[in-house]
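K.L.:
next comes the sequence, and after it the predicted model I'd like to discuss.
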Amino acid sequence: MNDMTPWITFALIGLGTFAIRLSFIEFYGALRIPPMLRRALVYVPASVLAALVLPAVVFKAGQPGIDWSNPQIPAAIVAGLVAWRTRSTLLTLAVGMGVLWGLQYLGV
């Protein structure tokens, strides 16, 4: 393995990712998407966000588990309730981070 192999790999993976994303943007109007798939695609952003956020909340020190001494769990629950009731992204972020910082300040 020479010094260029990782860079070539990164470039090919980047091009592949770009091509996949571009195909959805470029061909969206040209292809006929079935109504059932179109309805399912509405839930993709929420599921991707959950897949990104949940491990960060649940894993404490690299170990999975629901431990109520982890201040991220109550903060995430409060943020989820705020998001559900207000539908405001900015307020959800502010309240969630405020609760997290408050719990960390209190030593919970």
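P.N.:
Everything's here; your move.
K.L.:
going forward, measure contacts between C-alpha atoms and count neighbours the same way
P.N.:
Noted.
K.L.:
what's the spacing between residue 58 and residue 49?
P.N.:
Plainly put, residue 58 is 14 Å away from residue 49 if you go by C-alpha to C-alpha, to the nearest Å.
K.L.:
neighbour count for the two, which is higher?
P.N.:
Per other C-alpha atoms under 10 Å, whichever of residue 58 and residue 49 has more neighbours is residue 58, with 19 against 10.
K.L.:
dropping in the other structure now:
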Amino acid sequence: MSLTLLEVLLIGAGTYLIRAGSLSLGSRVSWPSWAQAWMSFVTPAVLGALLGPLLVLPGGQAVPPLHNPTLLASLPTAVAAWKTRSLLWTVAVGVVCFALIRPLT
């Protein structure tokens, strides 16, 4: 067995155990208030860490803000998400804005 295959299997097993453990224990464990408060910040932090570079550095290269259709389309999309709280409207506004802005940049 190659070392790479062994690494992939071990990482996969570790990931499975972490997820299965948290799913099976999550509903039965009463988390302390400090842990619940800490976990409430995880989702926005991960979302920001994933979306930030995609919006600011499309394709891994810095693009001036006025020539970045992804960044320009994200602004009205964020407003639509905040105002409507609807995934359908948010996606629709994002797609329409990107389709309209992309040819202009």
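P.N.:
Now that the structure is in, tell me what you want to look at. Values in this document were obtained by computation on a predicted structure and should not be read as measured data.
K.L.:
TM between them?
P.N.:
Here the TM-score for the pair of chains, by TM-score structural alignment, normalised by the length of the second structure, is 0.83; 105 aligned residues with a C-alpha RMSD of 2.0 Å.
K.L.:
so what corresponds to residue 100 of the first structure in the second structure?
P.N.:
Aligned counterpart of residue 100 of the first structure in the second structure: residue 98 (TM-score structural alignment).
K.L.:
which residues touch that match?
P.N.:
Residues counted as contacts of residue 98 of the second structure (C-alpha atoms under 8 Å, 6 or more residues apart in numbering) are 69, 70, 72, 73.
K.L.:
just these: which are in helices?
P.N.:
Within these, residues falling in helices by DSSP state H are 69, 70, 72, 73.
K.L.:
what lines up with residue 4 of the second structure in the first structure?
P.N.:
Here residue 4 of the second structure is matched to residue 6 in the first structure, going by TM-score structural alignment.
K.L.:
same check on residue 16 of the second structure?
P.N.:
Counting by TM-score structural alignment, residue 16 of the second structure corresponds to residue 18 in the first structure.
K.L.:
next, the mean deviation of the helix or strand harbouring its match compared to the second structure.
P.N.:
For residue 18 of the first structure, the host element (DSSP states H and E) is helix 5-27. By mean C-alpha distance after the TM-score superposition for the first structure, the fitted helix 5-27 of the first structure averages 1.3 Å away from its aligned residues in the second structure.
K.L.:
just how off-centre is that helix within its chain?
P.N.:
Centre-to-centre, helix 5-27 of the first structure and its host chain are 20 Å apart (C-alpha atoms, centre = their mean, to the nearest Å).
K.L.:
ok, back up a step: for the contacts of residue 98 of the second structure, which one is nearest residue 21 of the second structure?
P.N.:
residue 70 (37.6 Å; C-alpha to C-alpha).
K.L.:
what distance do you get for residue 62 of the second structure to residue 69 of the second structure?
P.N.:
13 Å.
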